[in-house]
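Student: Give me a 3D structure for the following:
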Amino acid sequence: MIKNNQYQKLKSHFKTLLYIFGMLIFSQTIHAKDIKISSLKELATYASQSGNVIIMTPGVYKLADYLTVDSMRVRHEQNKFSYIVFSGSNNVFKLDGVEIEVDTELRTALNPPIHSDEFIIQGGHNTFHGLTIRCIGEGTSPGGTVLQVAGQGNVLKDITLYVKGSSPYGYGDLFGKGKAKETVIKHKKHSGLLVTGSDTKLYRCKLYNRSFGHCFFIQKNPENVYFEDCYAEGAIRTTDDILTETSGPAFDVNFRTWTQNREGKYVVTPGYMKSLSEDGFRTYGYSKNIHFKNCTAKNTRAGFELRAEGVRLENCTTIGTERAYWVGDNAVVKNCKGDANYGPLLFVEGSNVNVELILDPAESDRIVHALATVQGRNNKVVLKSAKGKKRTQDLPILIGYTHPEHGESMSPYGEGETSGLQFVNETGMPVKIGKLTRDSEIKTNGKVIEDKGGNTKVVQDN
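Tutor: As a prediction, the model looks like this:
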């Protein structure tokens, strides 16, 4: 055992080390150089250095002027699959009014391995202000993202990405995704902004996605990631329009899908709306302390598909998504809102969640089969109507049911174990309680169209 005097000495040494470390960081900040640059070559040079303030002259900078198509073969041979790597630390990059124009033909010429990223923030404790990256052209990527934030403690403010460069584009995930064995058409995906580094903070970042891939997403289990006032937008297309094609990849596979529809057929079904991108905000793995505040997703596949444990959302919004919110264990969703214009407002598949959602009454002529599905243990869910307005079209709330396969709107719903649920429905929408629901309390101002639950108290508040 450590004696008291030894403990006090160790404590004193530790405080001294902390002080020295803090002074080193403070000294670096105080003596940071202001460096003005006006080229991508200079930006790449200072990206690998530390302790500077980089101020770049506003303007449009074409990546192809710095890294030519002809140079891509050599870069491939040298295993240089990223365009610029920010490997330095403790920098401030003032890039307001700076736009990097990225011709996607460069990616085709480079032919990188799957999941290679184009711009990488590898160092730590950097701050980036105001950069825009715009993809142009008709080239494709075999995977990967425009920008990855891999280092620790980086802050991004007012970053805007315009993403394109996937193949095929125009069908969303109708024909599969990734390495799934059911995939009918293999994709070359191209995503937006990936966070893998802990303590990353993003403020007022915007992503306009015209590619099959995610907008903002998190992988490799980082902790303490924060999004505030961020915006993700995709594009949408009706399945009816897809079925009018007389040539192309969908036509070539006879419109065969990777999931079955409600008639048990694997075919594109008219009447639905598809997002052409993947999710607006997405988590993978076991990331901890992920927080979203005042963020919006529009026309993406899922608005917020956050199935990692303990995610928190405040004042977030979805508009025109295939499904709005999809949450897992211990999620907290407060004062968030969304519509069920093209698909469900909510999927709950975890336990111990606390959800408060406001339903926007927007409607369309597209087929939607449910407002929400809820399964799991000890969940608290409150659904309200925006300004007390009720939808004219009824959408059932399915308690004791699972989301459809892969979340696909055309596919049927299953049933899932549900217990200890406290559910309040103030939307006026009907409620359907499945046979796997038990030991729950449900208060609703909508009619109960079916109740097969066990030991479940239902109070109708009409």
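
Student: Please make it C-alpha for all contacts and neighbour counts, starting now.
Tutor: Noted.

Student: what's the strand or helix carrying residue 9 packed up against?
Tutor: Here residue 9 is covered by helix 4-30, with elements defined by DSSP states H and E. For helix 4-30, not one helix or strand is in contact under the criterion 3 or more Cα pairs under 8 Å, 6 or more residues apart in numbering; DSSP states H and E.

Student: Report all helices and strands that the next helix or strand after that helix contacts.
Tutor: For helix 4-30, the succeeding helix or strand toward the C-terminus, using DSSP H and E, is strand 33-37. Counting contacts by 3+ Cα pairs under 8 Å, 6+ apart, strand 33-37 packs against strand 52-56.

Student: contact partners of the strand it packs on?
Tutor: With Cα atoms under 8 Å, 6 or more residues apart in numbering as the contact definition, strand 52-56 has outside contacts at 32-39, 46, 90-96, 98.

Student: Using PyMOL, define a selection of the buried residues within those residues.
Tutor: Selection command for PyMOL covering only the buried members of those, criterion 16 or more other Cα atoms under 10 Å:
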select buried, resi 32+39+46+90+91+92+93+94+95+96+98
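
Student: run this one through as well so I can compare:
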Amino acid sequence: MIKLSHLKRGRKFCISLLCALGMANAHSAINVTASADDGNVPANTLDDNLDTRWSANGSGQWIEYDLGATHTVDAVQIAFFRGDVRDATIDIQVSNDGGNWQTLFSGTPPTRTLAQQYFELDDTSARYVRIVGYGNSQNNWNSITELDVVTLASGENIALGKATSQSSTGYEGVSSRAVDGNTNGNWNQGSITHTDNEYQPWWQVDLGSVRSIDQVNLWNRTNCCSSRLSAFYVLVSDVPFASQTLSGALNQAGVSAYYFNDTAGSPTEINIDRTGRYVRVQLSGTNPLSLAEVEVIEGSEIVPPAPTGPDASWTFCAAEREQCAFSNVKEVAYGAGDSWNYSIELDGVTCNNTSLGDPVRGTVKSCWIRNAQQNYVAVRNLAELQNAISNSNQHIRMKRGVYEATALMSDNTTVFRFDGANNVLDFTGVTIQVPTKLLNSMSTQPIHSQVTYDVIGDNITFLNGTFENTYPNGQHDVTDFTAHNKNPDYWPARQMTEFRVWGNGVQFLNNTITVRGSYPYGYGDMLGKGAGSAVYLRKHAGVQISGDNVLIDGMKLTVLAFGHGIFMQGADNTVIKNSVVQGRMRLGADMYNDGPDSLMGAFNFEQQYPDHFVGLPIVRDLMYNLTEDGIRAYTQGTKLDGSVVRTGVITVEDTKVINMRGCVTTPLASKPSYIKNVEIQGCSVGYALANNSDVINSRGDAGYGPLLHSTYDTRNNANVEITVTNIPSTGSHAFAYIAGSGHNITFLSDGSNPDVPREIRVGDTGDRWAGDPSYQDAANILLINETNQPVVLTETSRNITGESVSKVTDNGTGNSLD
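Tutor: Here you go, the predicted model:
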């Protein structure tokens, strides 16, 4: 019996004695399993008895709960055996399929007690909940006495069977299919809508009357073309939409817009919390629009209370979903009771969750204003922005909106130059779009001067902005790589960087950057990556850091081009935290489908780089990165004053790097790198480190390349602790290549088993120096291997000590690995 505590709109639904007693309520007879037990079985955690327990010994043991169906998981309540005298260390993970897991919590309980403790989570759609234990403060035992899963209860789907329409119909994919109750994403099952391939297609439903809407759930097509449903809006209105165009709908009074930048899942849940009769889904670019199902979940009746502000210094401006109108710059408070979001706004703002964020779900909110507590420079267009950023010592607030750059600066190599110093740039609600066609109009001389945002001044803060390149056809990403690589309007004039940071003390706080446009694109570095490449490269990187003491916090960087994510050249004390850097992978077989007139077709689909791969055909069942490295250090860089300086300390914390060529690669830095609580996924190289570096409490897989790679045997004294996760894998690479000396390396298991066994090779630097023992030295290394991956100590290994739970093959000298 898995107990689900259902929460909805601030109320807790008690349907059992336990709930009435202050504990969670019992509901739904499903299933619980565990990786192991000592006779104290997993079912004991569901028997409402704190005197029974599940127990298993060893780091990485897990207990898993199948909820039987997808729920929105809001929290987990756990009581720990002997929890009053020791602290358990756990991960709380969720999954929709039982195979791909997302970690929502890592750490220890908030206090010591025998009672259930409440672990609040980000509301996440999931069917499975897993607790992974890493022992406790006294020993390696994992013991839980009781567990409850707290979910948000779903209301009625009020879109089912209602009247629908769409901008056009293609392939008999009629609009009514999205409200037939069938969420199957396979086109062949006949329950998916389909419009023509057109600009900003839309689908909408008429609910018949104005209803309270809690959320909208979308199911995407799954057997093909799921990326089409990305960069879209969900629009809600009490009255009919007056326009079929996206701009018309966005500008219509009373319409709330909810933007989703990524590819939709099955489902994708979008919180609404307003009334509405008409719900529309509309793409922002050109593509067919296909929906497997759309659910509109009814909310509780919204009864507005008499609004009150945060305190007496605030003046009422607008009720929720109304326009809060004022001129110039004001401070705005949005919320209710004790829950408020605060922002600086220019010339008014729509008083809703979309604009101001939701400080308290399920409560009617209002907007309040007061004069700004400091002077702000108001910016209402891009020309005013360029003028403002040439000055110093300012707080700059740009008016919310979407702005498209149409011209270069006078040097013809730059779009924006931030000359001023000590400026705070508030871009909340601002999107700046720079078309790839404009980048292609840049001058090709001088070299290394092509940049979109040139950040020269010291102590500049970028706050809450969205910056993206746009394609002429409006697509989120490339689908026809052959056409892309033939059309210069889709790539820059030559190699360039989106943000180049010269200044010291620059901060990026909660920004979203999407890099598009490069030549080539679709084939990674198999045509070269520098001098001597098989084609003329027009690479396009994300953020180059050459200044010192730069902070990147809360950045979401998506690289849809051939180039690095974040890279350091001559920078010292760079800190990257709470961020995501994501690229794109492609299966080799898909490249052959580009045809003989494609860019790789001209080379008979044979790789031209690196040297040891030249002439080899693209491997059909291998996943290839289309980008360069996620977080990368170069040996040195040139400062703004012309001096050449070695790259220094790099710190990466609480960050995720996905589908880049190398995830975190810093071996060329002259000072240590400190990597803490980082997760890498699906990269050709996971971690590669400088001397004296740390990788602590981090995670990663070896699905598409080695998890840990010593690219040089001169890198020493790394301290590494990585928990191994698993994804479906391709290729013949090793699990890890380890060389150098003085390392302490620990590989922990998350409890899952890789689908392909791969060797942990000590005394090997991989393909680059294969066959040359002078580059393979490994000595005086402590290795702890708690995974099922075999260890091979090569002929160039010596004095390797430690322990392994899996097979060890020792061909070295003086090794003692048990």
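
Student: Would you give the TM-score for this superposition?
Tutor: Once superposed, the chains reach a TM-score of 0.84 (TM-score structural alignment, normalised by the length of the first structure), with 410 aligned residues with a Cα RMSD of 2.2 Å.

Student: Find the helix or strand that residue 548 of the second structure is a member of.
Tutor: Secondary-structure assignment from DSSP H and E places residue 548 of the second structure in no helical or strand segment.

Student: Could I get the full set of strands for the stretch 1-150 of the first structure?
Tutor: Secondary structure of the stretch 1-150 of the first structure (DSSP state E, counting those that start in this stretch): strands located at 33-37, 52-56, 59-62, 84-86, 92-94, 98-103, 119-121, 127-129, 132-136, 145-149.

Student: so which of those strands gets nearest residue 334 of the first structure?
Tutor: Proximity to residue 334 of the first structure (Cα to Cα) singles out strand 145-149 among these, at 27.2 Å.

Student: Next, the residues that contact the closest one from outside, please.
Tutor: The set of residues that contact strand 145-149 of the first structure without belonging to it, under Cα under 8 Å, 6+ apart, is 115-122, 163, 190-197, 200.

Student: quick one: that strand aligns where in the second structure?
Tutor: The alignment of strand 145-149 of the first structure onto the second structure (TM-score structural alignment) spans residues 497-501.

Student: Report the mean deviation for that stretch after fitting onto the first structure.
Tutor: On the superposed models, the aligned residues of the first structure are on average 1.0 Å from stretch 497-501 of the second structure, with distances taken as mean Cα distance after the TM-score superposition for the first structure.

Student: returning to what we had before: quick one: buried residues of the helix holding residue 9 of the first structure?
Tutor: Of the residues in helix 4-30 of the first structure, those buried under the neighbour-count criterion (16+ other Cα under 10 Å) are 28-29.

Student: Next, the angle from that helix to strand 52-56.
Tutor: Relative orientation of helix 4-30 of the first structure and strand 52-56, computed by axes from the mean of the first three to the mean of the last three Cα atoms, to 10 degrees: 30 degrees.

Student: Go ahead and measure how far helix 4-30 of the first structure is from the middle of the chain.
Tutor: Chain-centre distance of helix 4-30 of the first structure: 39 Å, with Cα atoms, centre = their mean, to the nearest Å.

Student: same deal with stretch 413-431 of the first structure?
Tutor: Centre-to-centre, stretch 413-431 of the first structure and its host chain are 25 Å apart (Cα atoms, centre = their mean).

Student: Give me the buried positions along stretch 370-379 of the first structure.
Tutor: By neighbour count on 16+ other Cα under 10 Å, the buried set for stretch 370-379 of the first structure is 370-379.

Student: Sketch out the helices for the first structure, chain order is fine.
Tutor: Taking DSSP state H as the test, the helices found in the first structure are 4-30, 40-47, 63-66, 72-77, 105-110, 239-242, 249-252.

Student: nearest to residue 269 of the first structure, of the ones you listed?
Tutor: Put simply, out of these the one that sits nearest residue 269 of the first structure is helix 239-242, at 6.6 Å, with distance taken as Cα to Cα.

Student: Show where the closest one falls in the second structure, residue numbers please.
Tutor: Applying TM-score structural alignment, one finds that helix 239-242 of the first structure aligns to the residue range 588-591 of the second structure.

Student: once aligned to the first structure, how far is that stretch on average?
Tutor: Per the superposition on the first structure, stretch 588-591 of the second structure and its aligned residues are separated by 1.5 Å on average (mean Cα distance after the TM-score superposition for the first structure).

Student: residue in the first structure matching residue 792 of the second structure?
Tutor: Residue pairing (TM-score structural alignment): residue 792 of the second structure is matched to residue 432 of the first structure.

Student: show me what contacts its match?
Tutor: Residues in contact with residue 432 of the first structure, defined by Cα under 8 Å, 6+ apart, are 396-399, 448-451.

Student: do that again at 10 Å, thanks
Tutor: Contacts for residue 432 of the first structure (Cα atoms under 10 Å, 6 or more residues apart in numbering) come out as 373, 396-401, 447-453.

Student: Residue 801 of the second structure too?
Tutor: For residue 801 of the second structure, the residues meeting the contact criterion (Cα under 10 Å, 6+ apart) are 744, 779-784, 814-818.
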